[in-house]
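*Asks:* Coordinates for the following, if possible.
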Amino acid sequence: MRKINTLLWCLTLWAGVTLSFKSLAQDANYERDYKRAVALYKTGEYNLAMADLLLLTARKYQHGLVPFAQYYYSLAALKNNRPLESQQMLLQLRERFPEWKKMDEVAYLLADLSFRDKQYNKALEYLAEITNVSVKKDVEPLKRVYINPVQDLALLKKLNQQHPSDKIVALRLIDVIQRTSNDKADLELSDDLTNRFGIAPIKPANDVTPMKKNTNSQSKGYYNIAVILPFKVKEFSPNQRVRSNQFAYDMYEGMKLAKAKLQQEGILVNMFTYDIGSDPEDMLNVVNNTNFAQTDLIVGPVYSEPAKLAADFAQSNGIYYVHPTSLVTDLSATFSNTLLLQPSFERQASQSFDYMRSLPAATSKKIAIYYGSSRRDSTLAAAYRAKATASGYQVSDFRRTREKLDSTATISSVNKPGHIAVFSSNENDGNKLLTLMDKRHINVPLLANSTAFNVGGVGANTFNSSPVYIIDTEFIDIAKTQVRDFQNLYFSKRNTVPSIYALQGYDLVLFFGRMLHKYQNQLRNGLDVRSYDDDYLLSGFNYQHSNDNQVVPIIQIDDARWVRVNAQ
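*Replies:* Alright, predicted model coming up:
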């Protein structure tokens, strides 16, 4: 028995040694074949390299060079104009060797291949995985190669929503908006992105030439208002019923009616129109024209670079520039003579929060905030959270509405906030929050911006469960006599119902025309005196010690009619 055991032990030892030598031999053969295949790749023999490397990627091999063989196969396939095979091998490599030390290079190659296939979102996701510094330095150039040629505005906006922190995407989106879009929402998005990323202004070929304003300009008996909007007259077609820049025409029609109203009051206003889009050179030509020095008020332009030139000119020449669409304060913070026609995001958040916490029903100093997918939504939500936190409130829940709120939201009948806020550009999100509140038996005030609900089509029974308050900076009180009269007058002249932009244009010229007439060169003093709601169509103006309009209407439905509930 002892001899048998010894014999078995010797046989086992011999088999182990044999297997070890065999394994070493196999490893040596693998390394030899691998080096030969890589040499073929480096000499440009991509077909031969692919054939040899493919054999070395078989799952039977456990050699440490297998992931390298897969990687070089992918490179060879890419060089051989066979991108699908390259991509498939890279995906196999990620699945088989997820901890491989060169996985960042794999992500970079997959991003390149995804870009080539116009799968931009997937490409950006791959690039976001990269942490290696030496690889990361090539990420931005790769993005520029594929993102900068993109002209599809809808695609760029979607990519910006999916990758809100990506500066290359943001820069490209701004550029395309500035060159191709006149849509008001797009212009606001461009302003938001410019403000967020701190993009340096484009340096014009020549600087603005400050012109000394005629000291007697206000005593000449009339006032010159420069209306600088993207009319795109060269592209105008009377047969085109819907235009992306329709707001410019509607606003100007309202301005013309205000001019006639001012004339009835003995105030003479001249309006000079300038068709300026996104090209700063066009604006530069305007402000450097000697006749432009006679301007008493500038309305527009709306694009960021021309707007900076207009703001600079107004500041240098002691007049005021009114931005008709922007909700961000970057220009007004830099140029004290720049005014925003509407309240900024920060203003809307501050005043609506102050109103909500004043409600008797909002007793708890705990709130929940939900927001939609657009940059406008998240900006307003962030401003609201900042205001609440600074006021000593606890934000118990802060998340996007696109998440599954039924399962992720932390509010409940036990963890009940004093009030809830939802800011969204999706008109279904308001009802989504009301449904959630009803399911969880939470009966507290809900604050929303006007785009979170279909305010025009919502029924009073929608708000039976909880009191709902809406921020509506474009609120039109249809019960006002002035509004009905304006609508009738506009319809008689244009044979169409006036849009909100027509009402804004009317109020803007009527207000500033009166202010110029009364306060002349001391316009700032007049703005600081009080708020003005008088006979304006919308909710009036308040620039007391501010550069954005402080009037933030908050409305609530009352007997099937929307009414304003916060007084200025």
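*Asks:* only C-alpha atoms for contact and neighbour calcs from this point on.
*Replies:* Fine.
*Asks:* separation between K158 and F197?
*Replies:* Here K158 is placed at a distance of 18 Å from F197 (C-alpha to C-alpha, to the nearest Å).
*Asks:* swap in N495?
*Replies:* 43 Å.
*Asks:* quick one, which of those two is more surrounded?
*Replies:* Neighbour comparison, N495 and F197: the larger count goes to F197, with 13 against 10 (by other C-alpha atoms under 10 Å).
*Asks:* Distance of that one relative to P164?
*Replies:* Applying C-alpha to C-alpha to F197 and P164 gives a distance of 11 Å.
*Asks:* swap in N195?
*Replies:* 13 Å.
*Asks:* residues shared between the contacts of those two?
*Replies:* Common neighbours of N195 and P164 (criterion: C-alpha atoms under 8 Å, 6 or more residues apart in numbering): none identified.
*Asks:* residue closest to the middle of this protein?
*Replies:* R375 (3.5 Å; C-alpha atoms, centre = their mean).
*Asks:* quick one, what contacts it?
*Replies:* Q161, P164, L189, D192.
*Asks:* from those, which single one is nearest L516?
*Replies:* D192 (30.6 Å; C-alpha to C-alpha).
*Asks:* Looks like the closest one contacts T329 (just checking).
*Replies:* No - taking C-alpha atoms under 8 Å as the definition, D192 is not a contact partner of T329, at 9.7 Å.
*Asks:* Spell out which residues sit in contact with G418, please.
*Replies:* A361, A362, T363, S364, K365, K366, I367, V444, P445.
*Asks:* ok, the fourth one to G540 distance?
*Replies:* Here the criterion is C-alpha to C-alpha. By it, S364 lies 33 Å from G540.
*Asks:* repeat for the second one
*Replies:* As judged by C-alpha to C-alpha, A362 and G540 stand 28 Å apart.
*Asks:* In contact with the nearest residue to T295 once chain neighbours are set aside: list those residues for me.
*Replies:* Here the nearest residue to T295 in space, its sequence neighbours aside, is N224; by C-alpha to C-alpha, 6 or more residues apart in numbering that works out to 5.0 Å. Taking C-alpha under 8 Å, 6+ apart, we find N224 in contact with V269, N270, M271, F272, Q294, T295, D296, L297.
*Asks:* what's the closest of the residues you listed to S23?
*Replies:* L297 (86.6 Å).
*Asks:* Count residues in the vicinity of the closest one, would you?
*Replies:* 22.
*Asks:* Now the second one, please; I'll put the structures next to each other:
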Amino acid sequence: MLLTFTRWRWLALICLGLWLPPLAALAQAPAAKPAASPTAKPTAAKPMASPAAPKSAASKPALPRPAASGAPAAPAAPRRYPPGEQGAHYRLGKTALDQDNFEMARRELEPLTAPDARFARAADATYLSAVAATRLSQWAEAEQLLNLLRHEYPTYPNLPDVLLLQGQVSFEQSDFDTALRALTELPDTTLAAERENLKAAYLPRLKDRATWQRLLARHPQDAALGRAAAEFLVAAGSETDRAQLDQLVARFSLDRRRYVIRPTPRAARKASYNVAVLLPFELNDPSWQTQRKNQFVTDLYAGLRLAQDSLQRAGRPVQLFAYDTGADTLTLKGVLALPELAGMDLLVGPIYKSGARLLARYAQQHQIACVNPLSQDAALVADNPWHYLFSASATTQGREAAQFAFSTVGGGRPAIILHEDSKDEADFALAYQVAYEALGGRVAARRPFNPAADESVAAAFAGLDLAGAGHIVVASDSYRAGRQTFTALRAVPAAQRPALLAPGAWLDSPRLEPTQLGTGVTYLVHPKYFDAAAPGYRRFRAQYLERQRLPPSVFAGTGYELLLYFGQLLHQYGPSFQAGLSVEPVVPGAVFSGLGYPDGAHDNQHVPFTKLERLDVQVLNPPLPR
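*Replies:* As a prediction, the model looks like this:
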């Protein structure tokens, strides 16, 4: 077995959650509108990505790096090296990998991976290229390379290392089934410590109860899985889980004193709760440009204030304390240094991602629940029991959309996924593919595009077999994407035209005709859907108009719904409402379609799907009434 002398380093790094595949050793292996501005309190300033590969100990010549750009360059078309040059390109790729120049490593090694290249060390080149892809967080590409390696080179002597890397790649894509299946293929005594530490690092990220149950049924004797499942059941704190928890404790000889579901302690009831609102009001800049740019912030705060009044009338008062975090993290750090902030019962904000990470750490350290009002990034709330997203994350939207499509359209014909080249849309597309394939469906193509460039949008549709697809998913609010989608679908005979899953935002685009969305089999992913005719929304709109003299924006609705929901939780369960929240069902919202964080979820799990019927929007999955 090769690479043995480097494994001590793996074990130490896995214990820190930083697993690294063997690189240096493999390189030597043999072949094979504004609302009223808030009165902000003065601030002090105003009165985990994938690990890098190890450096090689040997001195290596510096390699040229590609020029920085706003987005990674599209991969070049596959090349072929003359047989006499293959070895030199292989060595150059290994050197690039050792010098952390992962893009160059992939570029040099990729042509050597194809079986028809007839390179003697194609298996090594494929593995190293997969490692470089993981360092670039190109998880889907890494998985393709690993699948190629296992299929074309089944006798590869470093196959255990391939299986271990496959486990990490699948875990990173939230494909827990494939990850555990790959790790199970490892012999019991091979890389045992590394395998168990990999499970220990990733299994706690799983928050979906149904997935837990499926994994336990498929791997009933996996001790690491059993321990992680027991931790999940204890954290969920539901009495209905007690019997299963007892089974896990007995099966895996766990400490019964540790794995106990205890009644949720009720904090001493308070007459009123304090809520800190940390938003970039930028009150020090009264220019019209800043005020216009920050319209959504003042709308959001106006919604919060209106919800405060509603809670007061309902006998559930909360006190709002507004803090101007400015547009930089330095100002936010000044706010977080204020001693009074540690006495708050709930934190709301901030807006920008860098500030969100800071506030998330503060919330965890001081054990104060924090709700991000706008973000859809599931990574922000991973492994933090005190941090929530008000919205459904892009990952949740993708997973729920796949389940909806499979149950509605069916999985007999493949799906096609097109998405913007941005993080949220990429997360949606990946989660969609993983969930759809886990259900037994097949994805024929998944392509990114630049929504600002007509040629990029057109290229994404080029060569697609739309007539052979069961449905097409387009993850982009851009009108260009909508226009190109309808152009492409019109070219397909009506009898063979696939169903369409599109963003609900297309309904609000003045450049897209509603009649287009009402033709054919078109479904809309509508996370911010609200029924303007519903009594709750009409009451909210009338109150907002009375106070602000303007109709409410979606941001005002967000602020209103957020504080109304979490303010009620504070009065029901106290500041540590996590366990109580996890057993609350998904319920209709006062403004939006629904809200719910069941089974320990930290983002809204209700994703409305709608359909246009005679220009009337119909919700296909409304939550049950309260």
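*Asks:* Can you lay out the contacts of R375 of structure 1 as a markdown table showing neighbour count and distance to A25 of structure 1?
*Replies:* Below are these laid out as a markdown table (neighbours: other C-alpha atoms under 10 Å; distance: C-alpha to C-alpha, whole Å):
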| residue | neighbour count | distance to A25 of structure 1 |
| --- | --- | --- |
| Q161 | 16 | 55 |
| P164 | 16 | 54 |
| L189 | 22 | 65 |
| D192 | 21 | 65 |
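*Asks:* just the strands in structure 2 please.
*Replies:* With DSSP state E, the ranges of strands along structure 2 come out as 273-279, 318-324, 346-348, 369-372, 387-389, 415-420, 443-449, 471-475, 499-503, 522-525, 609-613, 616-619.
*Asks:* follow-up on the earlier one: would you mind checking the contacts of N224 of structure 1 for buried ones?
*Replies:* Buried subset of the contacts of N224 of structure 1 (neighbour count, 16 or more other C-alpha atoms under 10 Å): V269, M271, Q294, T295, D296, L297.
*Asks:* And the residue nearest to T295 of structure 1? What does it align with in structure 2?
*Replies:* Aligned against structure 2 by TM-score structural alignment, N224 of structure 1 finds its counterpart in N274.
*Asks:* same check, this time on I554 of structure 1
*Replies:* Aligning on TM-score structural alignment places I554 of structure 1 opposite F609 in structure 2.
*Asks:* Just confirm that match contacts H526, I think it does.
*Replies:* Yes - F609 of structure 2 sits in contact with H526 when judged by C-alpha under 8 Å, with a separation of 5.6 Å.
*Asks:* Structure 2: which residue goes with V395 of structure 1?
*Replies:* Looks like V395 of structure 1 aligns to V443 there (TM-score structural alignment).
*Asks:* which one is that match nearest to, not counting chain neighbours?
*Replies:* Going by C-alpha to C-alpha, 6+ apart, V443 of structure 2 has A415 as its nearest residue, at 4.7 Å.
*Asks:* Surely that neighbour touches E437?
*Replies:* No - using C-alpha under 8 Å, A415 of structure 2 is not in contact with E437; the gap is 9.8 Å.
*Asks:* Name the residues contacting each of the two.
*Replies:* V443.
*Asks:* Which one's more surrounded, these two?
*Replies:* For A415 of structure 2 versus E437, neighbours defined as other C-alpha under 10 Å are more numerous around A415 (29 against 18).
*Asks:* What residue in structure 1 is paired with the more buried one?
*Replies:* By TM-score structural alignment, A415 of structure 2 lines up with I367.
*Asks:* So for S364 and G540 of structure 1, which sits in the more crowded spot?
*Replies:* More neighbours surround G540 than the other of S364 of structure 1 and G540, with 20 against 14 (other C-alpha under 10 Å).
*Asks:* OK, contacts around that one?
*Replies:* D507, S531, Y532, D533, D534, V551.
*Asks:* got it, and I471 of structure 1?
*Replies:* I471 of structure 1 makes contacts with Q348, S352, L447, A448, N449, S450, V552, P553, I554, I555, as judged by C-alpha under 8 Å, 6+ apart.
*Asks:* One more: A132 of structure 2?
*Replies:* With C-alpha under 8 Å, 6+ apart, A132 of structure 2 has these contacts: L97, F102, E103, A105, R106.
*Asks:* 7 Å instead?
*Replies:* Counting by C-alpha atoms under 7 Å, 6 or more residues apart in numbering, A132 of structure 2 touches L97, F102, A105, R106.
*Asks:* From L146 of structure 2, how far off is the third one?
*Replies:* Per C-alpha to C-alpha, A105 of structure 2 is found 16 Å from L146 of structure 2.
*Asks:* What lines up with L8 of structure 1 in structure 2?
*Replies:* Counting by TM-score structural alignment, L8 of structure 1 has no partner.
*Asks:* L8 of structure 1: what secondary structure?
*Replies:* Secondary structure of L8 of structure 1, reduced to three states by DSSP: H, G, I helix; E, B strand; the rest coil: helix.
*Asks:* how far away is it from S20 of structure 1?
*Replies:* According to C-alpha to C-alpha, L8 of structure 1 stands 18 Å off from S20 of structure 1.
*Asks:* Quick one: map T395 of structure 2 onto structure 1.
*Replies:* Per TM-score structural alignment, T395 of structure 2 is aligned with E346.
*Asks:* How many residues are close by its match?
*Replies:* 21.
*Asks:* Over to the one 10 residues further on?
*Replies:* The local packing count at M356 of structure 1 equals 20, with neighbours defined by other C-alpha under 10 Å.
*Asks:* Identify the residue of structure 2 aligned to it.
*Replies:* Per TM-score structural alignment, M356 of structure 1 is aligned with A405.
*Asks:* do A28 of structure 1 as well
*Replies:* Aligned partner of A28 of structure 1 by TM-score structural alignment: none.
*Asks:* try M283 of structure 1
*Replies:* Per TM-score structural alignment, M283 of structure 1 is aligned with L332.
*Asks:* picking up where we left off before, residues touching the match of V395 of structure 1, list them.
*Replies:* So V443 of structure 2 contacts P414, A415, I416, Q433 (C-alpha under 7 Å, 6+ apart).
*Asks:* Just the buried ones from those?
*Replies:* P414, A415, I416, Q433.
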